[in-house]
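K.L.:
Here is the input, now give the coordinates:
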Amino acid sequence: MTTHSWPFIGSDAIANGRLRKHELRAKYRPLFPDIYVPNDAAPTLRQRAVAGWLWSHREGVIAGLTASALHGAKWVDDSSPVELVWSNARPPAGLRTFDMRLRAEEFECKHGLRLTTRERTAFDIGRRGTLDQAVARLDALGNATGLTIDDVLAVAAAHRGARGLRRLEKALQLYDPGAASPKETWLRLLAIRAGYPRPRTQIPLLSPDGRRRYYLDMGWENLMLALEYDGEQHRKDPVQYAYDIARSEDIAELGWSRVRVVKANSSADILRRLERAWRSRLCTDRKIG
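P.N.:
Got it, this is the predicted structure:
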């Protein structure tokens, strides 16, 4: 058994003579019943998805957040349970099964697996959890795939009466694939719920000398006011930090104001700063006009 050929079905490996029973017990551990990985392996979510699919006798369909990650969505925890459409009321630890029927057009073959399409995946993840969680998950999937609201509504139309449709409808009203992280989703929702017009995301800017292109997280172009979330990498990475300085100078020279948010800022503090910046830009706009 080569190191790259895992996860694998233990009973098949023994039956095919690729491993002896004592080798299987000594060098490998079961991730799911009869599905093995090397003892020292730290399987990724994709590898665990393969393991779950093998456990289902290669007949299950990867779904939910697992499918979202396989479609390219970021911010799905590698330790999340593998979600699988498969009839089994008592799945092993690390697996979450759903006994439901999928229409033929709602799943596809990708990465050598069967998984729900991006539209069906969005339909599922947008009906679960809190509204904010649903929006963040949809944003992440849309950022990776270009998913449109109409794509998801077409699936919903075929499943009238399904649980969570009202939550999905509300989540789609707030959906924006321009969000590059869950924190950006959170910040956008904070501004909208405070009564501000819906900001545009990923606003393109060209540096004053025309040599550098930037994208603002979100903002209001009529006021030239941006709202941005700075992650930890902006402070800890010296290369990123130097880039941020040059970027800030260029953006200021173009006449934009920014409210920059970090993890330590409270919602109340962010809204106070945004209100102050908003009023300042309104006054500037009136003077110019």
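
K.L.:
When you work out contacts or count neighbours from here on, use the C-alpha atoms and nothing else.
P.N.:
Will do.

K.L.:
what sits against the closest residue in space to residue 240 that isn't next to it in sequence?
P.N.:
For residue 240, the nearest residue in space outside its immediate sequence neighbours is residue 234; the separation is 5.6 Å by CA to CA, 6 or more residues apart in numbering. Under the criterion of CA atoms under 8 Å, 6 or more residues apart in numbering, the contact partners of residue 234 comprise 240-241, 244.

K.L.:
SS state for residue 258?
P.N.:
strand (DSSP: H, G, I helix; E, B strand; the rest coil).

K.L.:
to compare against the first, here's another:
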Amino acid sequence: MSTRSRLAAAIETYPSRVGRPLLRRALGLSSDHSRSRPESLVRVDLALSPLPTPLPNYELFLTIARRTVYFDLAYPEYKLELEYHGDQHRTDVRQWRSDVRRANDIGDEGWQTLQYTGDDLINLTAMRARVERRLRALGWNG
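P.N.:
The predicted model follows:
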């Protein structure tokens, strides 16, 4: 794993490297705000598509629940959250209960949640189509 600053330093340190154009492209798509590989895969896929690029780890204060939540990926303009659920979200009872409460709290604020799992990462084309349908339903005209 690397950070944006380490990748930028590598590009500058090895300017004649064969893969430099690819490294520059990767730098443009990287984010120090991503917290997981699945989030990054979906975010980069969406960034390379005609769809808007979601914001990683978006912070939102929920006025009704009076607490702050962080969205894996968010489209604030459309009040759409993309949330990755690894297996611990279904096997840990406390995590599952917290997820249900969180989804209800977010819904109370007018946000929609599009949940995805590891199975969705197998077919990012289908995932992208689902995001596009949801964004269009929320007013995106792309």
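
K.L.:
circling back: looking at the contacts of residue 234 of the first structure, which is nearest residue 204 of the first structure?
P.N.:
residue 244 (15.8 Å; CA to CA).

K.L.:
So for the second structure, the centremost residue is which one?
P.N.:
Centrality entry for the second structure: nearest residue to the mean C-alpha point is residue 73, 2.9 Å, by CA atoms, centre = their mean.

K.L.:
how many neighbours does the closest residue in space to that one that isn't next to it in sequence have?
P.N.:
Spatially, and ignoring its direct neighbours in sequence, residue 73 of the second structure is nearest to residue 56 (4.5 Å; CA to CA, 6+ apart). The local packing count at residue 56 of the second structure equals 22, with neighbours defined by other CA atoms under 10 Å.

K.L.:
Would you confirm that residue 56 of the second structure belongs to a helix?
P.N.:
No: the assignment for residue 56 of the second structure (three-state DSSP) gives strand, which keeps it out of a helix.

K.L.:
For it, list the residues it contacts.
P.N.:
Residue 56 of the second structure makes contact with 31, 33-34, 39, 43, 71-74 under the criterion CA under 8 Å, 6+ apart.

K.L.:
can you tell me which of those residues are in strands?
P.N.:
Among the contacts of residue 56 of the second structure, DSSP state E puts 71-74 in strands.

K.L.:
Identify, from these, the entry nearest to residue 24 of the second structure.
P.N.:
When those are compared for distance to residue 24 of the second structure, the smallest value, 23.0 Å, is given by residue 73; criterion: CA to CA.

K.L.:
so that closest one touches residue 57, yeah?
P.N.:
Yes: in this structure residue 73 of the second structure lies within contact range of residue 57 using CA atoms under 8 Å: 5.8 Å.

K.L.:
mind listing the helices in the stretch 51-200 of the first structure by residue range?
P.N.:
Assigned by DSSP state H, counting those that start in this stretch, the stretch 51-200 of the first structure shows helices spanning 64-70, 118-125, 131-145, 149-157, 165-174, 182-193.

K.L.:
Mean neighbour count added to those, as a markdown table?
P.N.:
As requested, those are arranged in a markdown table below (neighbours: other CA atoms under 10 Å):
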| stretch | mean neighbour count |
| --- | --- |
| helix 64-70 | 25 |
| helix 118-125 | 26 |
| helix 131-145 | 24 |
| helix 149-157 | 16 |
| helix 165-174 | 19 |
| helix 182-193 | 19 |
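
K.L.:
Which one, of those helices, ends up nearest to residue 52 of the first structure?
P.N.:
Each of these was checked against residue 52 of the first structure via CA to CA, and the shortest separation belongs to helix 64-70, namely 10.6 Å.

K.L.:
quick check: that closest one aligns to which part of the second structure?
P.N.:
Helix 64-70 of the first structure corresponds to no residue of the second structure when matched by TM-score structural alignment.

K.L.:
tell me how far that helix is from the chain's mean position?
P.N.:
Distance of helix 64-70 of the first structure from the chain centroid (CA atoms, centre = their mean, to the nearest Å) equals 9 Å.

K.L.:
Ok, stretch 68-87 of the second structure next?
P.N.:
The chain centre lies 7 Å from the centre of stretch 68-87 of the second structure; the measure is CA atoms, centre = their mean.

K.L.:
Roughly how far does residue 107 of the second structure sit from residue 75 of the second structure?
P.N.:
15 Å (CA to CA, to the nearest Å).

K.L.:
The two - which one has more neighbours?
P.N.:
Looking at residue 107 of the second structure and residue 75 with other CA under 10 Å, you find the greater number of neighbours at residue 75, namely 18 against 13.

K.L.:
Now for that one: which residues touch it?
P.N.:
Contact partners of residue 75 of the second structure, counting by CA under 8 Å, 6+ apart, are 53-55, 81.

K.L.:
what's the answer for residue 204 of the first structure, then?
P.N.:
Contact criterion CA under 8 Å, 6+ apart gives 213-216 as the residues in contact with residue 204 of the first structure.

K.L.:
counterpart of it in the second structure?
P.N.:
In the second structure, residue 204 of the first structure lines up with residue 59, judged by TM-score structural alignment.
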